[in-house]
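Sequence first, predicted model second:
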Amino acid sequence: MLLDDASAEFHDFFERHYAELARFAHLLTGETDAADDLAADALLALWQRWDRLRAADHPLAYARGVVANLARTRIRSAVRERRRVGLFWSRHPEKTAGPDVAAVLDVRTALGRLPFRKRSCVVLRHAFDLSEKETAAALGISVGTVKSQTSKGMAELEQLLGAGVVGALATGRRTR
């Protein structure tokens, strides 16, 4: 089967960026299966608009934005579902004395505690090494918002994980 130019370009785009988009979705949602689905759904949305996107300056930034929006929708839906289940099963919620130390030490759990925009900025800036400008383009926000959300997100992670762990994460060093 011969592919036309647009199909060949999209196939090449898919091959080059699917894994990265899936990793991005995984870091946003914390769910491996959902990450694959979100990356596939984002690429399907891109394929439907590929005639316009192939001429764009940054189709990958657009793809990251689509993944971020799909992840946000999935997270919001899951939160609503948990609330419904919680209301149904628990008349008197249990109170805990303090934070779960094991959960605080887990970076994924700590990322999951950040609001979506802060988490997106931190993940794109530090896990994917995107510039502030690239992060802003991917999320459809200003560079100033990227700077402030990244700074605030890192400060919150520092409170949750400790300064040493966050410093190592930001510089790419591994901790024990």
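Done, it's in.

Going by C-alpha atoms from here, please, whenever you check contacts or count neighbours.
OK.

check which helix or strand covers the residue nearest the centre of the chain.
Closest to where the C-alpha atoms of the chain average out (C-alpha atoms, centre = their mean) is residue 28, at 3.0 Å. Assigned by DSSP states H and E, residue 28 belongs to helix 5-29.

in what helix or strand does residue 65 lie?
Assigned by DSSP H and E, residue 65 belongs to helix 59-89.

so what does that helix touch, helix or strand wise?
helix 5-29, helix 32-48, helix 132-139 (3 or more C-alpha pairs under 8 Å, 6 or more residues apart in numbering; DSSP states H and E).

Touching the first one from outside, list them.
The one in question is helix 5-29. 32, 34-36, 38-40, 43, 47, 50-51, 54, 60, 63-64, 67-68, 71, 75, 108, 111-112, 116, 119-120, 123-124 (C-alpha atoms under 8 Å, 6 or more residues apart in numbering).

That helix vs helix 59-89, what angle?
Orientation of helix 5-29 against helix 59-89 (axes from the mean of the first three to the mean of the last three C-alpha atoms, to 10 degrees) gives an angle of 40 degrees.

gap between helix 5-29 and the chain center?
Relative to its parent chain, helix 5-29 has a centroid offset of 14 Å by C-alpha atoms, centre = their mean, to the nearest Å.

and what of the shortest one?
Between the centre of helix 132-139 and the centre of its chain there are 13 Å (C-alpha atoms, centre = their mean).

How about stretch 37-45?
Remark: stretch 37-45 is offset 14 Å from the chain centroid, using C-alpha atoms, centre = their mean.

List the buried residues of it.
Buried residues in stretch 37-45, defined by neighbour count with 16 or more other C-alpha atoms under 10 Å: 38, 39, 40, 42, 43.

Below is an additional structure, to be compared with the one above:
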Amino acid sequence: MEYRFLGCSGLQVSVLSFGGWVPKGSGHGEDVVHECMRTAYEAGINCFDTAETYMDGESERIFGRAIKKFGWERKSLVVSTKIYWSGSGPNEFGLSRKHIIEGAKASLERLGLEYVDLIFAHRPDDLTPMEEVVRAFNWVIEKGWAFYWGTSEWSAEQITDAHRIAEKLGLIGPLMEQP
């Protein structure tokens, strides 16, 4: 397997990753997902990607059970999750400080992990001030719940804005973008 540095960090990720998006009712049982994850891991894939919204959080639970079942050392994995949608209540979606922090904590509980390597803002949130988003993801990093944060389906202008604010505040800007 080939590995590359993620952005301008020292973190090495496999050029292929294993994604955990499986639609409900697809007929893919947990045993099948675990077998696919095992095959990917044995092929050298170290990056496993999921999100709080995939199968209403069940994807994270399945990933966590696989990690435990196979006894994989946490240091051998790069685990990512994404925050934006977790429910229909007014504070259960978006990128408010409240949702980022509560969403990250809930994801860790579902995964059964102390931290994720990467945490993504799953979509941009035009209703939440960018400074709040940047500060909240930095809080998650400072707590040790994630090592890096990034974006998913953000525009170049939004990413630039996040970097500008992070630099102004002496904080960490987004490292990666998942289109």
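Thanks, I have it. Note that the structure is predicted; figures quoted are calculated from it, not measured.

And the TM-score between them?
The pair, once superposed, lands on a TM-score of 0.27 when counted by TM-score structural alignment, normalised by the length of structure 1; 84 aligned residues with a C-alpha RMSD of 5.7 Å.

angle of the helix holding residue 28 of structure 1 against helix 32-48?
Orientation of helix 5-29 of structure 1 against helix 32-48 (the same axes, to 10 degrees) gives an angle of 150 degrees.

Show me the strands in structure 2, by range?
Ranges of strands in structure 2, per DSSP state E, are 3-5, 12-14, 17-19, 47-49, 78-83, 116-121, 146-152, 177-178.

could I get those strands as a markdown table with mean neighbour count and distance to residue 58 of structure 2?
Converted to a markdown table, those look like this (neighbours: other C-alpha atoms under 10 Å; distance: least, C-alpha to C-alpha, whole Å):
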| stretch | mean neighbour count | distance to residue 58 of structure 2 |
| --- | --- | --- |
| strand 3-5 | 12 | 28 |
| strand 12-14 | 18 | 24 |
| strand 17-19 | 17 | 13 |
| strand 47-49 | 21 | 13 |
| strand 78-83 | 24 | 12 |
| strand 116-121 | 24 | 16 |
| strand 146-152 | 21 | 20 |
| strand 177-178 | 15 | 21 |
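
can you redo those as a markdown table with distance to residue 108 of structure 2?
Listed next are those as a markdown table, based on distance: least, C-alpha to C-alpha, whole Å:
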| stretch | distance to residue 108 of structure 2 |
| --- | --- |
| strand 3-5 | 24 |
| strand 12-14 | 20 |
| strand 17-19 | 17 |
| strand 47-49 | 13 |
| strand 78-83 | 9 |
| strand 116-121 | 7 |
| strand 146-152 | 10 |
| strand 177-178 | 20 |
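
can you tell which of these is closest to residue 103 of structure 2?
For residue 103 of structure 2, the closest of the strands of structure 2 is strand 78-83, at 6.2 Å, according to C-alpha to C-alpha.

Are there helices or strands packed against that closest one, and which ones?
Applying 3+ C-alpha pairs under 8 Å, 6+ apart, we find strand 78-83 of structure 2 packed against strand 47-49, helix 97-111, strand 116-121.

hang on, the earlier thing: select only the buried ones of the contacts of helix 5-29 of structure 1 in PyMOL?
Here is the PyMOL command that picks out the buried ones among these, judged by 16+ other C-alpha under 10 Å:
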select buried, resi 34+35+36+38+39+40+43+47+50+54+60+63+64+67+68+71+75+111+112+116+119+120+123+124
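
before we move on, back to that, now, among the buried residues of stretch 37-45 of structure 1, which is nearest to residue 170 of structure 1?
Closest approach between the buried residues of stretch 37-45 of structure 1 and residue 170 of structure 1, by C-alpha to C-alpha: residue 39, at 25.3 Å.

Wait, that closest one touches residue 67, no?
Yes. Using C-alpha atoms under 8 Å as the test, residue 39 of structure 1 is close enough to residue 67 to be in contact (6.3 Å).

So what's the residue count around residue 134 of structure 2?
By the criterion of other C-alpha atoms under 10 Å, residue 134 of structure 2 has 23 neighbours.

how close does it get to residue 64 of structure 2?
Look at residue 134 of structure 2 and residue 64 of structure 2: by C-alpha to C-alpha, to the nearest Å, they are 27 Å apart.

same check, this time on residue 162 of structure 2
With the distance defined as C-alpha to C-alpha, residue 162 of structure 2 ends up 31 Å from residue 64 of structure 2.

Between these two, which has more neighbouring residues?
Set residue 162 of structure 2 next to residue 64 and count neighbours by other C-alpha under 10 Å: residue 162 wins out with 22 against 17.
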